[in-house]
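Asker: The following block contains a protein sequence and its predicted model.
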Amino acid sequence: MTASHILLVDDDVELTELLADYLTTEGLEISVANSAEQALALLAPPARFDLAVFDIMMPGMSGLELLQQVRPSNPIPVIMLTGKGGDIDRILGLEMGADDYLSKPCNPRELLARIRAVLRRMQTPPSAPDTRVIQHWGLALQLAKRTLLFRDTPLELTSAEFNVITQFMQNPGVVLSKAKLTERVLHRELTAYDRAIDVHVSRVRQKLSKVLPEQELIKTVRGEGYLFIGEE
């Protein structure tokens, strides 16, 4: 099996060397950029990476600005590294299309776990594809193609957003807790002060409201989680 190719982007040379050495011993292929400008050059076609890790706080172009340049033309999954108190940066990163985030200083083992979790949800299961098409309110969820259509027009979704809407459309009328959604969508446990799943749900809501402005399809159930309203 070919090793997954990861791009690490951080201006801290010592940190990237340490992380690169550790992740390489764990079977990943690692490339390093010590600035956003270097990263853009490495990401230019025909380069192919399976995932990128962007530090938010870099001199010159920040990680958020780099993400803004990469999205939406490049669908590469991205994990953001943020400062401990960088709640606003984390939320901005997720709203701009990042897949997950991790606070610095980060434990290399935890970064590896996050990388593997994101890669796992990007990969097609080895079993026979699920050919079902689930339909509600003019939406058609094509599981095998990982595509959501509204009246035959595809909606642009990140991998995490597709997994969110899949959980909802497969469980209409069922309250899904944030912990359960985090496990099923992000393939990790919900942690304290973790708002990643809330932001992904919010982005799905925004995209659904553009095509179905008069229907509130996803409701918040205070203290319990979220509920998708299926068609009667």
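Answerer: All right, it came through fine. Residues are numbered from 1 along each chain as shown.
Asker: For the rest of this, base every contact and every neighbour count on C-alpha atoms.
Answerer: OK.
Asker: May I have the residues that are in contact with the most centrally placed residue in the chain?
Answerer: Centre of the chain computed as the mean C-alpha position; nearest residue by C-alpha atoms, centre = their mean is D99, 1.9 Å away. The contact partners of D99, by C-alpha atoms under 8 Å, 6 or more residues apart in numbering, come to P77, V78, I79, V118, T158, S159, A160.
Asker: how about 6 Å then?
Answerer: Residues near D99 by C-alpha atoms under 6 Å, 6 or more residues apart in numbering: V78, I79.
Asker: dropping in the other structure now:
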Amino acid sequence: MTNKNSSVKKILLVEDDRQLSDLVSDFLESEGYHVKQEFRGDNVAKKVQQFSPDLILLDIMLPGKDGFTVCKELRPTFNGPILMLTAKGTDFDQVLGLEIGADDYVIKPVEPRVLLARVNALLRRGELPQDGNEKSELSIGQLYVNRSSRQVTLHEDSIDLTSQEFDLLWLLASRAGEVQNRDFIYKAVVGREYDGLDRSVDVRISRLRKKLHDSNETPFRIKTIWGQGYLFVPDAWN
């Protein structure tokens, strides 16, 4: 099977288990992706500069630097998706990875088709559901969001968002004043059904609030509506 995209997407696979790395690399290559392998955490930044990947598959337990450190260091300059591979299944590890900038995680061992589905979902760009009048930009008070350039400014200050943070902001802002339930958000932004346990959207909301000068304790811009979902407040951006 080959990837039908006109341009081949590039994946940097960072995994110190060389046998596993070869297996994952061969599988993703067979699906039409261009994969480069790296086996040490302290070499990742240089490899990213050289290879310019569209997505990074990042193991946590690595020689040189662990995956958490690598992810945190990459985030100021790399806006593409980071999918963490981990043998650790505790909530702490999962939430920590998301809080420092990972877009998603899978727990090893993972079925190849499950991994492929996560990769495909993270690489999907600009495919959020539209409601009739398609827009490419939004201005809400002092918040400006441009979907084509994926730029965000608040009070004329540029806000750096990851790809998944931007998609979530666009979904909420384009439906300002309407509560968006978790099931819809997970399908549209994460690319899968909400299983009742996954906390990736909660963590992403928390990161958005911090970057958009909202409060996680008493949010007034992106509110949590308990038992329902999230509400983007249209008159809170002046």
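Answerer: On my side now, so go ahead. Everything quoted here is computed from the prediction, not taken from an experiment.
Asker: Show me what the residue nearest to the centre of the first structure aligns to in the second structure.
Answerer: By TM-score structural alignment, D99 of the first structure lines up with D103 in the second structure.
Asker: what do you get for P72 of the first structure?
Answerer: For P72 of the first structure, the residue aligned by TM-score structural alignment is P76.
Asker: for A47 of the first structure, same thing?
Answerer: Aligned counterpart of A47 of the first structure in the second structure: F51 (TM-score structural alignment).
Asker: what's the neighbour count on that match?
Answerer: 13 (other C-alpha atoms under 10 Å).
Asker: For the first structure, just list every one of the strands.
Answerer: With strands called from DSSP state E, the first structure shows them at 5-9, 29-33, 51-55, 78-82, 100-103, 133-136, 139-142, 147-150, 153-154, 175-176, 218-221, 225-228.
Asker: can I get those strands in TSV with mean neighbour count and distance to L186 of the first structure?
Answerer: Output for these, formatted as TSV (neighbours: other C-alpha atoms under 10 Å; distance: least, C-alpha to C-alpha, whole Å):
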stretch	mean neighbour count	distance to L186 of the first structure
strand 5-9	22	18
strand 29-33	19	22
strand 51-55	24	15
strand 78-82	24	12
strand 100-103	21	8
strand 133-136	15	21
strand 139-142	20	19
strand 147-150	18	18
strand 153-154	12	23
strand 175-176	18	14
strand 218-221	14	19
strand 225-228	20	16
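Asker: Which one, of those, ends up nearest to V211 of the first structure?
Answerer: strand 147-150 (7.4 Å; C-alpha to C-alpha).
Asker: so the closest one aligns onto which residues of the second structure?
Answerer: Residue span in the second structure matched to strand 147-150 of the first structure, by TM-score structural alignment: 151-154.
Asker: mean deviation of the matching stretch from the first structure?
Answerer: Compared with the first structure after fitting, stretch 151-154 of the second structure deviates on average by 1.5 Å (mean C-alpha distance after the TM-score superposition for the first structure).
Asker: quick one: that stretch to chain centroid distance?
Answerer: The chain centroid and the centroid of stretch 151-154 of the second structure are separated by 18 Å, computed with C-alpha atoms, centre = their mean, to the nearest Å.
Asker: How about stretch 84-91 of the second structure?
Answerer: Here stretch 84-91 of the second structure is found 16 Å from its chain centre; the criterion is C-alpha atoms, centre = their mean.
Asker: what residues does it touch?
Answerer: Residues outside stretch 84-91 of the second structure that contact it (C-alpha under 6 Å, 6+ apart): L57, L58, D59, I60, Y105, V106, I107, K108.
Asker: Just list the residues touching the third one, thanks.
Answerer: Looking back up the chat, that one is D59 of the second structure. Per C-alpha under 6 Å, 6+ apart, neighbours of D59 of the second structure: V14, E15, G67, M84, L85, T86.
Asker: how about the helices in the second structure?
Answerer: Using DSSP state H, the helices found in the second structure span residues 18-30, 44-51, 67-74, 91-99, 112-123, 163-173, 182-185, 200-211.
Asker: most tightly surrounded among these?
Answerer: Of all the helices of the second structure, helix 163-173 carries the top mean neighbour count, a mean of 22, counting by mean count of other C-alpha atoms under 10 Å.
Asker: matching residues in the first structure for that one?
Answerer: Against the first structure, helix 163-173 of the second structure falls on residues 159-169 (TM-score structural alignment).
Asker: and that stretch, how far from the second structure on average?
Answerer: Here stretch 159-169 of the first structure, set against the second structure after superposition, deviates by a mean of 1.2 Å using mean C-alpha distance after the TM-score superposition for the first structure.
Asker: Grab the nearest non-local neighbour of the aligned partner of E29 of the second structure in the first structure.
Answerer: Superposed on the first structure with TM-score structural alignment, E29 of the second structure falls opposite T24. Nearest residue to T24 of the first structure in three dimensions, chain neighbours excluded: I30, at 6.5 Å (C-alpha to C-alpha, 6 or more residues apart in numbering).
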